[in-house]
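> predicted model and sequence below, questions to follow.
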Amino acid sequence: MTPAARMQAAIDLLDLIIASARDDGAAADTLITRYFRERRYAGSKDRRAVRDLVYRAVRAYGDPPASGRGAMAGLAREDAALAALFDGSAHAPAPLGEAESGPDGSRLPGWIADRFSALIDEAEQAALLDRAPLHIRRNPLIASNAETLARWPDARPIEGATYGYALPTGTDVPDDGTAEVQDAGSQFIAQACRAAPGLTVLDLCAGAGGKTLALAADMVNDGGLAGRLIAADAVRDRLARLTPRADRAGYGGQIETLLLDSGREEAGLRPLAGQCDIVLIDAPCSGSGTWRRNPEARWRLTPARLERVVALQARLLRLALPLVKPGGRLVYAVCSLIDREGRDQIQQIVRTDPLWQPVHSTGSEQAPGRSWGEGTLLTPAHDGTDGFFFAVLEKPC
């Protein structure tokens, strides 16, 4: 493909991505994969170049542009090298028109900017749309620190993450149970649970089990899982992915799975009432803290969707409170930097249930994040992680 043909391919893909975001269709990565599956003539360099152009545009516009051509033409107004690709040759976009202008400079959707935590300044907004680093969590049941560093000599231990390492982007991480790709922020949240051998631990929104396996690492004793670790979720397909991952990690048959009936979760959780030393709620959310991994996701978020997840988060918190035994702890987390999903949810619990005592983890050099309300905010620029809010509440004995 010529450079100009790559530009036209990027325009075509952006049209698909914009329409899919509007109609809640397939994700950008899926659309890109399908596009090139049907165009075998495109080599690896072509695919990489087109993908880079697409995501450059996606990151530049807080609100969805009107069209793929409009998105790339706007960037071309600020970049002469891109403008030269609009040459009208075969398989190339037509020359630029006078009225085609660039992005307005805002990288956040216009309706949402004032809903972000006050700590999210311009530097944080920029970092939120940068390329994400590659973090892994070592599985201590299989690999030692020395073995991990021998396998990945360029690995850099992540300060504060017991089993965490940063790898150069593009490093191959085989799916063999030795290590899991997991952002450092997720690792910090699992550590805040303080899971330990002999405890009963519930991961209430386990999904495919990334944080469940991180909790398992802290519950290992004599080469196996000691205690009771339960992974619960209301989505069967998602929860089913945990079993083979647990098998590869060496926890086969040791982690319980609990499939909940959506809308009737209370009945499924009733046997656990007052039984859990730790309950982790990694709640469904807007995903606004992970936009550097999925930048087109901000084009999908709407005020109505935000309202729905906020209501669901509040319901999950109310479901979880009775499950914690006296002296136990509830850890609530969202991969969001919107206060309604994080700080405000916990403040509501503390106001209406004064029995629960917040435990603040920040304030020392070793603790990541910044104190925010009754919890902690992790952000890309400040902490090098995805954006998270998490809070720890303890139930007195």
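Alright, I've got the coordinates.
> make it CA atoms for all contacts and neighbour counts henceforth
OK.
> and for the spatially closest residue to residue 211 that is not a sequence neighbour, the neighbour number?
Beyond its immediate neighbours in the sequence, the residue positioned closest to residue 211 (Cα to Cα, 6 or more residues apart in numbering) is residue 190, lying 6.2 Å away. If you count neighbours by other Cα atoms under 10 Å, residue 190 ends up with 26.
> counting contacts, what elements does the host helix or strand of residue 190 pack onto?
Applying DSSP states H and E as the criterion places residue 190 in helix 184-192. Using 3 or more Cα pairs under 8 Å, 6 or more residues apart in numbering; DSSP states H and E, the elements in contact with helix 184-192 are strand 134-138, helix 210-217, strand 388-394.
> which helices and strands does the last one pack with?
Same thing as strand 388-394. Counting contacts by 3+ Cα pairs under 8 Å, 6+ apart, strand 388-394 is packed against helix 184-192, strand 324-334, strand 357-359, strand 375-378.
> past the first one, which element shows up next along the chain?
Past helix 184-192, further along toward the C-terminus, the next helix or strand under DSSP H and E is strand 200-203.
> ok, and what's touching that next one?
For strand 200-203, the surrounding residues in contact (Cα atoms under 8 Å, 6 or more residues apart in numbering) are 195, 211-212, 227-232, 275-282.
> let's bring in a second one:
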Amino acid sequence: MTPAARVQTAIEILDAIAAAARDGGAPADAIFAEAMRARRYAGSKDRRAIRNHVYDAIRSIRSAPVSGRAAMLALADADAELAALFDGASYGPAAITADEPRAETGLATTALMKLFDPLVGKAERAAMLVRAPLDLRANALRSSRDELASIFPDGEAIAGLADGWRLPGETAAVQHTAYAEGQFEVQDAASQFAAAALAAEAGQTIVDLCAGAGGKTLAIASATGDAAAILACDTNRARLQQLPPRANRAGATRIETLLLNPGQERAMLADRMGKADRVIVDAPCSGSGTWRRSPELRWRSTPARLDRHVAEQAKLIDLGSDLVAPGGKLLYAVCSIIEREGRAQVDDFLKRHSGWTADGDFLPAGVGRAAGGGYLLTPGHDGCDGFFLARLTAPC
């Protein structure tokens, strides 16, 4: 493919990604993969160049553009070499005209940024779209961080995490045989801090209410030496089905999965009420804390979607609290930097639930910053995804 043809292909893919973002369709990675399958004539260099164009645009444009061309034109205005490829050549993009629409660049819309937690200032915003590193968690059931260090010597330890090991973002870690052997999982440091903050212990009964594919579930099993009874729940069958084979690979034998029917969660968990020593509620959210990894999520943020997330979070944290035994603990976690999903959600919970208290100092020294009844982790301050964590203790 010619350089100009690569740009035109990127424009067409961006059209599909923007439409999917507006309509709640497939994620960008899936759309890109499908587009490449339909263009088998594209070589590896072509695919790499096209991907760079696509993701440079996604990172640069603050909201879903009117077209892929408008997104690429915004980049071309600041890049003479890119602009020169808009020459009207065969298979390439048409020549640029001055009055064409350009997408707006920036982190996010002003309206969306006004929803950020007050701790997310200008310096933090600059770190939100820098490419993320690759964080690994050594599986203590099969390995150790020292072993990861010998396998991946170009990495470094993650401060505050006994099993965390950080690598350059482009490292193909999962292709190593150690991954197939269950020696480690790919898991951002923020998620590792969340699992550790639950303070789970051997012999306890633990419920992961929104387990998904089980990343934090497996981290809890590792931390407890596979000696805690863990119930992993979710309403998404496809995601939850990924957990049993992952647990088998990791050597975690005491994880039970429960697929919950939406709207029937409380009834299906009736016999578990008030019996769990620990409950983790990693609630569905805007995902604003993961923009470094999934920048297209900015394009999917709407007031209506945020309202639905906030309502669902309140329902889940209430359900989770009913599962906790007297004196037990609930960890509320969202990969979000939006105030309504973090400190405001916990403040409202504490108003609804007399006798519950918010724990302090449950993170390693220097990790996170106090945000109401919890802590906010951010890329700029903590070098990890944006996360809000609150650990709550039930009345005895």
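Received the coordinates, thanks. Nothing here was measured: the structure is a model prediction, and the numbers come from that model.
> and the TM-score between them?
Comparing the two superposed chains by TM-score structural alignment, normalised by the length of the second structure, the resulting TM-score equals 0.95, with 391 aligned residues with a Cα RMSD of 1.5 Å.
> still on that earlier bit, for the helix holding residue 190 of the first structure, what is the distance to the chain centroid?
Its chain's C-alpha centre lies 12 Å from the corresponding centre of helix 184-192 of the first structure when counted by Cα atoms, centre = their mean, to the nearest Å.
> swap in stretch 147-157 of the second structure?
Distance of stretch 147-157 of the second structure from the chain centroid (Cα atoms, centre = their mean) equals 24 Å.
> now do the end-to-end distance for it.
Taking Cα to Cα, to the nearest Å, the span from the opening residue of stretch 147-157 of the second structure to its closing residue is 12 Å.
> my read: residue 3 of the second structure touches residue 85, true?
Yes: here residue 3 of the second structure reaches residue 85: they are 7.0 Å apart, a contact under Cα atoms under 8 Å.
> so between those two, which is more surrounded?
The neighbour comparison of residue 3 of the second structure against residue 85 (other Cα under 10 Å) goes to residue 85, with 22 against 16.
> element containing the more buried one?
Here residue 85 of the second structure, judged by DSSP H and E, is contained in no helix and no strand.
> tell me the contacts of the residue nearest to residue 211 of the first structure?
Contacts here follow Cα under 8 Å, 6+ apart; on that basis residue 190 of the first structure touches 211, 214-215.
> looking at these, state which has the most neighbours.
Using other Cα under 10 Å as the neighbour criterion, residue 215 leads the contacts of residue 190 of the first structure with 25 neighbours.
> aligned counterpart of it in the second structure, please.
With the correspondence set by TM-score structural alignment, residue 215 of the first structure lines up against residue 220 in the second structure.
> returning to what we had before: out of the helices and strands packed on strand 388-394 of the first structure, deepest packed?
Compared across these, strand 375-378 shows the largest average neighbour count, a mean of 26 (mean count of other Cα atoms under 10 Å).
> where in the second structure does that strand fall?
So strand 375-378 of the first structure is aligned with residues 374-377, judged by TM-score structural alignment.
> can you pull out the helices in the stretch 51-200 of the first structure?
In the stretch 51-200 of the first structure, helices defined by DSSP state H, counting those that start in this stretch lie at 68-76, 80-83, 122-128, 145-151, 184-192, listed in chain order.
> go through these and name the closest to residue 382 of the first structure.
For the helices of the stretch 51-200 of the first structure, proximity to residue 382 of the first structure was assessed by Cα to Cα; helix 122-128 is nearest, at 7.7 Å.
> need the contact partners of the closest one.
When contacts are defined by Cα under 8 Å, 6+ apart, helix 122-128 of the first structure is touched by residues 107-108, 289-292, 379-382, 386-387.
> make it 7 Å
Where contact means Cα atoms under 7 Å, 6 or more residues apart in numbering, the residues beyond helix 122-128 of the first structure that reach it are 291-292, 380-381.
> same question, stretch 31-48 of the first structure
Applying Cα under 7 Å, 6+ apart, the contact partners of stretch 31-48 of the first structure are 1, 6, 13.
> next one: stretch 235-249 of the second structure
Residues from elsewhere that reach stretch 235-249 of the second structure, judged by Cα under 7 Å, 6+ apart: 181-182, 212-214, 218, 234, 253, 259-262.
> which of those residues fall in strands?
Helix and strand membership here follows DSSP state E; of the contacts of stretch 235-249 of the second structure, those in strands are 234, 259.
> using ChimeraX, define a selection of the buried residues within the contacts of stretch 235-249 of the second structure.
In ChimeraX, a selection of the buried entries from the contacts of stretch 235-249 of the second structure looks like this (16 or more other Cα atoms under 10 Å):
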select :182,212,213,214,218,234,253,259,260
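> closest one of the contacts of stretch 235-249 of the second structure to residue 120 of the second structure?
Top of the list for closeness to residue 120 of the second structure, among those and by Cα to Cα, is residue 212 at 27.5 Å.
> right, and the closest one touches residue 218 too?
No: with contacts defined as Cα atoms under 7 Å, residue 212 of the second structure does not count as touching residue 218, sitting 11.3 Å away.
> who touches both of the two?
With Cα under 7 Å, 6+ apart as the test, residue 212 of the second structure and residue 218 reach no residue in common.
> with adjacent residues omitted, what lies nearest to the residue located most distally from the centre of the first structure?
Counting by Cα atoms, centre = their mean, the extreme residue of the first structure relative to its mean C-alpha position is residue 89, 41.2 Å from that point. Closest residue to residue 89 of the first structure in three dimensions, ignoring its sequence neighbours and counting by Cα to Cα, 6+ apart: residue 4, at 7.8 Å.
> so who does the aligned residue in the second structure for the one you found touch?
Taking TM-score structural alignment, the alignment pairs residue 4 of the first structure with residue 4 from the second structure. With contacts defined as Cα under 7 Å, 6+ apart, the neighbours of residue 4 of the second structure are 85-86, 92-93.
> again, but for residue 5 of the second structure
Listed by Cα under 7 Å, 6+ apart, the contact set of residue 5 of the second structure reads 91-92.
> can you classify it as helix, strand or coil?
Each residue gets one of three states, and residue 5 of the second structure gets helix by DSSP: H, G, I helix; E, B strand; the rest coil.
> likewise for the one 10 residues further on?
Secondary structure for residue 15 of the second structure, judged by three-state DSSP, is helix.
> where do the helices sit along the stretch 251-397 of the first structure?
Listed from the start of the chain, the stretch 251-397 of the first structure has helices (DSSP H, counting those that start in this stretch) covering 265-269, 303-320, 343-352, 380-383.
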